[in-house]
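Undergrad: How does the following fold in three dimensions:
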Amino acid sequence: MESIEQMADRIKLLGDKTRLTMLILLKEKEWCVCDLVDLLDVSQPGISQHLRKLKSQGIVSEARRGQWVHYSLNVEDKPYLKAVLDQMPDYEAVMSSLGKKEPSSQC
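TA: Below you'll find the predicted structure:
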């Protein structure tokens, strides 16, 4: 069982708009950093920093494929985070709000 402190630290990460948007996108599929940079108009170091924080709390997982790293959502064992994300706008709504189409993956 997680401590309240661990839960609070993980929930705090959802308070950032960029990280929350990333998590909503990750509900749909896994993404590489380059695609998230294109979608969110955030620098590569900025996206990597957000992903590092999410990974350190076990909210996202990474998988290497050649030179690329793909990230996926990892909240099945964190029902309180899953419940929050289930209440967020869906993938299509987020993509529409970003004014973007799904990028043709570079990786």
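Undergrad: only C-alpha atoms for contact and neighbour calcs from this point on.
TA: Noted.
Undergrad: which outside residues touch the strand or helix carrying Leu51?
TA: In the assignment (DSSP states H and E), Leu51 maps to helix 44-56. Outside of helix 44-56, the residues within contact range by C-alpha atoms under 8 Å, 6 or more residues apart in numbering are Leu13, Arg19, Val33, Cys34, Leu36, Val37, Val60, Ser61, Glu62.
Undergrad: Next, the second sequence, to be compared with the first:
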Amino acid sequence: MNNHIVEIDHAAPLLKLLGDKTRLTMIKILDSHDCCVCEFVEIFQMSQPAISQHLRKLKDVGVVKETRRGQWIFYALNKENNLYPFVKDLLQHLPNQDNKLKELEEQGLRISCE
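TA: Take a look at the predicted model:
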């Protein structure tokens, strides 16, 4: 059996979550960069609670994980999750979103909390 087979019972809720344009864009950004909530607030021009809600839903299915760095919480794709290969396959068909982070950098809003 191929370990990249995802049961329909697991795929359907994930695809429903990723059917939201904001969450799908978040996942694509997280594919190449860890991000802080405040960066997503700037990128999407949404409130912090709205962004946190999107991230919580992605975290609940295990696709996204959080890491604390000092006072900041960073979000990243959870590459250990069994749904990750499925998500990775989907993401390779989407356009790169690095321009959104580049715009933040140019505006001096990209967080660097290292």
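Undergrad: And the TM-score, once the two are fitted together?
TA: The TM-score (TM-score structural alignment, normalised by the length of the first structure) is 0.83; 104 aligned residues with a C-alpha RMSD of 2.3 Å.
Undergrad: still on that earlier bit, where in the second structure does the helix holding Leu51 of the first structure fall?
TA: On the basis of TM-score structural alignment, helix 44-56 of the first structure is assigned to residues 48-60 in the second structure.
Undergrad: in the second structure, which spans are strands?
TA: 35-36, 64-69, 72-77 (DSSP state E).
Undergrad: among those, which is nearest His10 of the second structure?
TA: Closest approach to His10 of the second structure among these (C-alpha to C-alpha): strand 64-69, 15.3 Å.
Undergrad: quick revisit: please render the strands of the second structure as a markdown table that adds distance to Ala50 of the second structure and mean neighbour count to the earlier fields.
TA: Formatted as a markdown table, the strands of the second structure follow (distance: least, C-alpha to C-alpha, whole Å; neighbours: other C-alpha atoms under 10 Å):
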| stretch | distance to Ala50 of the second structure | mean neighbour count |
| --- | --- | --- |
| strand 35-36 | 14 | 20 |
| strand 64-69 | 16 | 15 |
| strand 72-77 | 15 | 20 |
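Undergrad: who wins for proximity to Leu94 of the second structure among these?
TA: Checking those against Leu94 of the second structure by C-alpha to C-alpha gives strand 72-77 as the closest, at 15.7 Å.
Undergrad: so how far does that closest one sit from its counterpart in the first structure?
TA: Compared with the first structure after fitting, strand 72-77 of the second structure deviates on average by 0.6 Å (mean C-alpha distance after the TM-score superposition for the first structure).
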